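>>> Could you look at this predicted model? Sequence included:
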Amino acid sequence: MNTQNGNNPDANAPGLGILGQYVKDLSFENPNAPQSLMAQPEQSPAVDVQINVNAKPMSETDYEVELKVEVKAEDKRAKRMLFLLDVTYAGVFRITNVPKESVQPLVLIECPRLLFPFVRRIAADAISEGGFPPIML
């Protein structure tokens, strides 16, 4: 029973909720298959990973946050691309009762951190299904 003049003490507690999450864009290019899958490179491929975060407000409390991951693998010796993965994974987050100065760190740090395990699994699965050993981000 609440004895604080009818006020719910949790009503003003800070909140971060995920309203939904989804693959927004997914592309896997394997331009030299099947030759690239049969030839064993003499050295490990050069792998370049780029990760970017984009966020936009949808309302006063809701934000769409995108985590864009690009993975490019090249056989430097043969001078050919092995694969290119481009995935954008997004989530819609509701942030309530958080001071304005704390919203940006939540949106640009905490929200992508919550999305990252999902995009990591999608990337590993796509690379594996493309015929290559999965890369664990």
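Here it is on my side, so go on. Numbers count the residues shown, from 1 in each chain.

>>> Please count neighbours and contacts with C-alpha atoms only from this point.
Will do.

>>> show me where this structure has strands.
Taking DSSP state E, the strands of the chain run over residues 15-29, 46-57, 62-75, 80-96.

>>> What angle do strand 15-29 and the last one make with each other?
Put plainly, it is strand 80-96. With axes from the mean of the first three to the mean of the last three C-alpha atoms, to 10 degrees as the basis, strand 80-96 and strand 15-29 are set at 160 degrees to each other.

>>> before we move on, the earlier item: put together a markdown table for the strands of the chain, with distance to Leu115 and mean neighbour count on each row.
A markdown table is the format used below for the strands of the chain (distance: least, C-alpha to C-alpha, whole Å; neighbours: other C-alpha atoms under 10 Å):
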| stretch | distance to Leu115 | mean neighbour count |
| --- | --- | --- |
| strand 15-29 | 8 | 14 |
| strand 46-57 | 11 | 13 |
| strand 62-75 | 7 | 20 |
| strand 80-96 | 7 | 20 |
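
>>> is it possible to export these to a markdown table including distance to Val119?
Formatted as a markdown table, the strands of the chain follow (distance: least, C-alpha to C-alpha, whole Å):
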| stretch | distance to Val119 |
| --- | --- |
| strand 15-29 | 8 |
| strand 46-57 | 11 |
| strand 62-75 | 8 |
| strand 80-96 | 6 |
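
>>> So which of those strands is nearest Met38?
Among the strands of the chain, strand 80-96 comes nearest to Met38, with 11.4 Å by C-alpha to C-alpha.

>>> what about versus this one:
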Amino acid sequence: MSDTNNSDATTAPGTASLGIAQQYVKDLSFESPSSPKVFMSQMKQPDVDANFNVSANEINDDLHEVVLSIEINAKVDDEPVFVAELAYAGICQVKGATQDVTRQALMIEVPRQLFPFARAVIADAIRDGGFPPLLLNPLDFNKLYQDHIKESVVRGNIAE
């Protein structure tokens, strides 16, 4: 038996590694365009529309910024109740991976790790705006990525 512990993924040849070095709020906006009127009446449950987007920008060969954008629109009878927008980012390092694996890590795994923190920021912003916190359901970033790929193929932006 060997006493050597070789658990460091960066030491194994051909092994890719992913690390998130920093997470931060890049942009945060909250608006309550119907206030104070919205707080003066018995408000019905608002219709909530949530939109998500993921983008990745290369900083250098191994370092990338991944931005998870979330936009929440809440309305009652087509009257806006609140709008919350968040761009939550992470600086991550991907080493030893092919371009395809790197792209999948940046568009699936990194947003999956950023999401719980972004969800908390959105919930706090909405709560601080005077409304019950909105807890977003977990997202399947793999499905979102695959849907994006299919949509890009249909539009002719990329080859399968």
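It's in. Keep in mind it's a predicted model, so treat the numbers as computed, not measured.

>>> TM-score them against each other, please.
After superposition, the two chains reach a TM-score (TM-score structural alignment, normalised by the length of the first structure) of 0.87; 129 aligned residues with a C-alpha RMSD of 1.7 Å.

>>> in the first structure, which helix has the most residues?
Ordering each helix of the first structure by length in residues (DSSP state H) puts helix 111-129 first.

>>> wait, doesn't Ala126 of the first structure sit right on Asn30?
No - Ala126 of the first structure is beyond contact range of Asn30, at 10.8 Å (criterion: C-alpha atoms under 8 Å).

>>> Those two: which is more packed in?
Under the criterion of other C-alpha atoms under 10 Å, the comparison of Ala126 of the first structure against Asn30 puts Ala126 first, with 20 against 17.

>>> show me what contacts the most centrally placed residue in the first structure?
Residue closest to the mean C-alpha point of the first structure, counted by C-alpha atoms, centre = their mean, is Leu67 at 3.7 Å. Each residue near Leu67 of the first structure by C-alpha atoms under 8 Å, 6 or more residues apart in numbering is listed here: 51-54, 88-90, 112, 115-116, 119.

>>> ok, average deviation of stretch 114-125 of the second structure from the first structure?
For stretch 114-125 of the second structure, the mean deviation from the first structure after alignment is 0.4 Å (mean C-alpha distance after the TM-score superposition for the first structure).

>>> Now do that stretch: distance to the chain's middle.
Centroid separation between stretch 114-125 of the second structure and its chain, computed with C-alpha atoms, centre = their mean, to the nearest Å, is 9 Å.

>>> swap in stretch 50-64 of the second structure?
That offset, for stretch 50-64 of the second structure, works out to 10 Å (C-alpha atoms, centre = their mean).

>>> again with stretch 99-116 of the first structure
Distance, centroid of stretch 99-116 of the first structure to centroid of chain: 13 Å (C-alpha atoms, centre = their mean).

>>> Give me the residues contacting that stretch.
The contact list for stretch 99-116 of the first structure, computed with C-alpha under 8 Å, 6+ apart, reads 21, 53-55, 63, 65-67, 89-91, 93, 95.

>>> same check, this time on stretch 80-91 of the second structure
20-35, 38, 46, 63-75, 110, 114, 118, 122, 125-126.

>>> and the closest residue to Ala16 of the second structure other than its chain neighbours, how many neighbours?
Among residues not flanking Ala16 of the second structure along the chain, Gly96 sits closest, at 4.4 Å (C-alpha to C-alpha, 6 or more residues apart in numbering). Gly96 of the second structure: 17 surrounding residues under other C-alpha under 10 Å.

>>> So which of the strands of the first structure is nearest Leu137 of the first structure?
That would be strand 46-57 among the strands of the first structure, by C-alpha to C-alpha, at 8.5 Å.

>>> Quick one: work out the angle between the closest one and helix 111-129.
If you take the same axes, to 10 degrees, strand 46-57 of the first structure sits at 140 degrees to helix 111-129.

>>> Which strands and helices lie in contact with strand 46-57 of the first structure?
strand 62-75 (3 or more C-alpha pairs under 8 Å, 6 or more residues apart in numbering; DSSP states H and E).

>>> Go ahead and measure how far the strand it packs on is from the middle of the chain.
On C-alpha atoms, centre = their mean, the centre of strand 62-75 of the first structure falls 6 Å from that of its chain.
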